[in-house]
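*Asks:* Fold the following, please.
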Amino acid sequence: MNKASDFLIALDDGHGMNTGGKRTPIIPELGKYIPENEFNKAVVSFMDRYLREIGFRTLLVAPTDSDTSLKARTDLANSKKADVYLSIHYDAVSDIWGKVEGHSIFVYPGHLNEKSGKLGECIAEFLKQGTAQKWRGIKEHNFHVLRETNMPAILSENGFMNNPREARLMIEPVFQKEVAIEHVKGVCKYLGVAFV
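*Replies:* This is a model prediction of the structure:
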């Protein structure tokens, strides 16, 4: 087994709290919408805690509620020579309620069989064991945080903001912690570190 302290994990909580359009439709029972970052930030906070408890070093690339630029995030991760980059998100296809559902992981095009793809497979193994959701697979996309990082990087979409059931999961602490633990277990498996 490898030592957790040998590894630096870069954590990216997706969009800023006030990024336009990154939110659920209005939820009638709540009388408001849920910003995507309310979920992303909570999950990254739990991941940060769990990773440090295991012994990993962590790097929060967007530590405030403002919308840190993508370049600033990847530049920081690269300058600190992070070993892994994890970007946490919640998906959407429109701003009205729909039936599309499920979670997925993205890697840079051509990297499915590279280190990023392996990292994605390790995390996917545990995501699929959690709350019942449609597994949409490991996909390729030219996202900045996947293209401009010098280390294995994945972007996970953990549900759909415009799906009524999955939108409500966004603010459930039990679900937030579960998603965090699933990612942490995947990182541990990928890096050969014991999950405790």
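*Asks:* use CA for all of it now, contacts and neighbours both
*Replies:* OK.
*Asks:* List the contacts of stretch 174-188.
*Replies:* For stretch 174-188, contacts defined as CA atoms under 8 Å, 6 or more residues apart in numbering pick out 39, 42-44, 46-47, 50-51, 119-120, 122-127, 130-131, 158, 169-170, 194-195.
*Asks:* Check which helix or strand the spatially most central residue of the chain maps to.
*Replies:* Taking CA atoms, centre = their mean as the criterion, residue 88 is the residue nearest the geometric centre of the chain, at 2.0 Å. Per DSSP states H and E: residue 88 is located in strand 84-91.
*Asks:* Please generate a structure for the following sequence too, so the two can be compared:
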Amino acid sequence: MSTKKRVNNKTKVKNTSQRKITKKRKKRINKKKLILLFSMIGIFMFGMVKATTGISTVAKNIEAKKQAEIEKQKSLEAQKQFNIEEEQTDGLQKKYTVVVDPGHGGKDPGNKGYSTRNNKSEKKVYEKDLALEISKKVAGILSRQNDVQVVLTRTEDKFVEASERVKTAETQNADVLVSIHMNAEAGGDSAYGIETYYRANAPSNDKSSHLAETIQHTIGSYIKMRDRGTKEDIFQVLRDTTMPAALVECGFISNYKEEQKLLDEKYQNQLSEGIAQGVLTFLDEHSK
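*Replies:* Got it, this is the predicted structure:
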């Protein structure tokens, strides 16, 4: 073989080796680029998650503050509506004072509803919330009467001692106290209907039983219900007050069907009308 051919062969081998080295370098460079790219993507995704979490937290905080402001405004409006000041009455002297007492509140939820049907859980229902809603409606109806002043023992979801409720009724020199509650069946869910309680062991001149009977009867003329009648008891708001007083158990929230009725605003309106008209009928019958 000639010298020229050997040189050409060596050149070919050298060129082939260089190409192989170049390819290996390119592969290493491509791997580094991929690693760098994935790292950047990872950093970007982490940043996006953090940013999204931050935005979500801020949004929740804003919504919570907004809801708190709404609740505060509702409370102020309720206070303004039901604690009527003298200058808002156009100089009219109120003839009657009615204390409406929404049962429970705050840390004391009262009875709990069991809104579960067909294995589908729904929002938990508490006595304190329904009692407040219905009490506000009752107070609203009563306050439309020119000769009736209405006082609520609470206008928001807060705990009020039974002794404070009694004190409110006594210091206001109330003509009538009506306390609003929801019933529940211990260990069952079949009981339903409305019943009204009055003061037990009352003196002969006490009119609480008549108040309870009038409210119970009048409710029945506004809504279709199972009439569980009137009963006497020693609930503190009945026992320790001196004016005619009644405690209305507006229905069983342990019974799914009745609970659903109590959650319906139209039903609440009719029930509240029945309670309020019962109070007004009693006041008319025992006019001072």
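*Asks:* returning to that earlier point: after superposing, tell me the mean distance of the strand holding residue 88 of the first structure to the second structure.
*Replies:* Compared with the second structure after fitting, strand 84-91 of the first structure deviates on average by 0.4 Å (mean CA distance after the TM-score superposition for the first structure).
*Asks:* Check which helices and strands that strand sits against.
*Replies:* Judged by 3 or more CA pairs under 8 Å, 6 or more residues apart in numbering; DSSP states H and E, the packing partners of strand 84-91 of the first structure are strand 8-12, helix 36-54, strand 153-160.
*Asks:* which residues of the first structure does the lengthiest helix in the second structure align to?
*Replies:* Among the segments of the second structure that qualify as a helix by DSSP state H, the longest is helix 3-82. Per TM-score structural alignment, helix 3-82 of the second structure has no counterpart in the first structure.
*Asks:* quick one on the thing from earlier: is it possible to mark the buried ones in the contacts of stretch 174-188 of the first structure?
*Replies:* 39, 42-44, 46-47, 50-51, 119-120, 122-124, 126-127, 158, 169-170, 195 (16 or more other CA atoms under 10 Å).
*Asks:* Would you state the helices of the first structure in chain order?
*Replies:* Secondary structure of the first structure, counting by DSSP H: helices at 36-54, 70-79, 115-127, 144-147, 164-169, 173-191.
*Asks:* Let's have the helices and strands packed on strand 84-91 of the first structure in a markdown table, adding distance to residue 98 of the first structure.
*Replies:* Formatted as a markdown table, those follow (distance: least, CA to CA, whole Å):
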| stretch | distance to residue 98 of the first structure |
| --- | --- |
| strand 8-12 | 27 |
| helix 36-54 | 17 |
| strand 153-160 | 9 |
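*Asks:* quick one: contacts for the nearest residue to residue 109 of the second structure once chain neighbours are set aside?
*Replies:* Spatial nearest neighbour of residue 109 of the second structure, chain neighbours left out: residue 128 (5.2 Å); criterion: CA to CA, 6 or more residues apart in numbering. Going by CA under 8 Å, 6+ apart, residue 128 of the second structure touches 102-106, 108-111, 157, 181.
*Asks:* What subset of these is buried?
*Replies:* Among those, the ones that count as buried by 16+ other CA under 10 Å are 102-105, 108-111, 157, 181.
*Asks:* a markdown table please, covering the helices of the first structure and showing distance to residue 61 of the first structure.
*Replies:* Formatted as a markdown table, those follow (distance: least, CA to CA, whole Å):
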| stretch | distance to residue 61 of the first structure |
| --- | --- |
| helix 36-54 | 11 |
| helix 70-79 | 5 |
| helix 115-127 | 19 |
| helix 144-147 | 11 |
| helix 164-169 | 25 |
| helix 173-191 | 17 |
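*Asks:* returning to what we had before: please name whichever of the helices and strands packed on strand 84-91 of the first structure is nearest to residue 139 of the first structure.
*Replies:* Checking those against residue 139 of the first structure by CA to CA gives strand 153-160 as the closest, at 9.8 Å.
*Asks:* Tell me the counterpart residues of that closest one in the second structure, please.
*Replies:* Aligned using TM-score structural alignment, strand 153-160 of the first structure spans residues 245-252 in the second structure.
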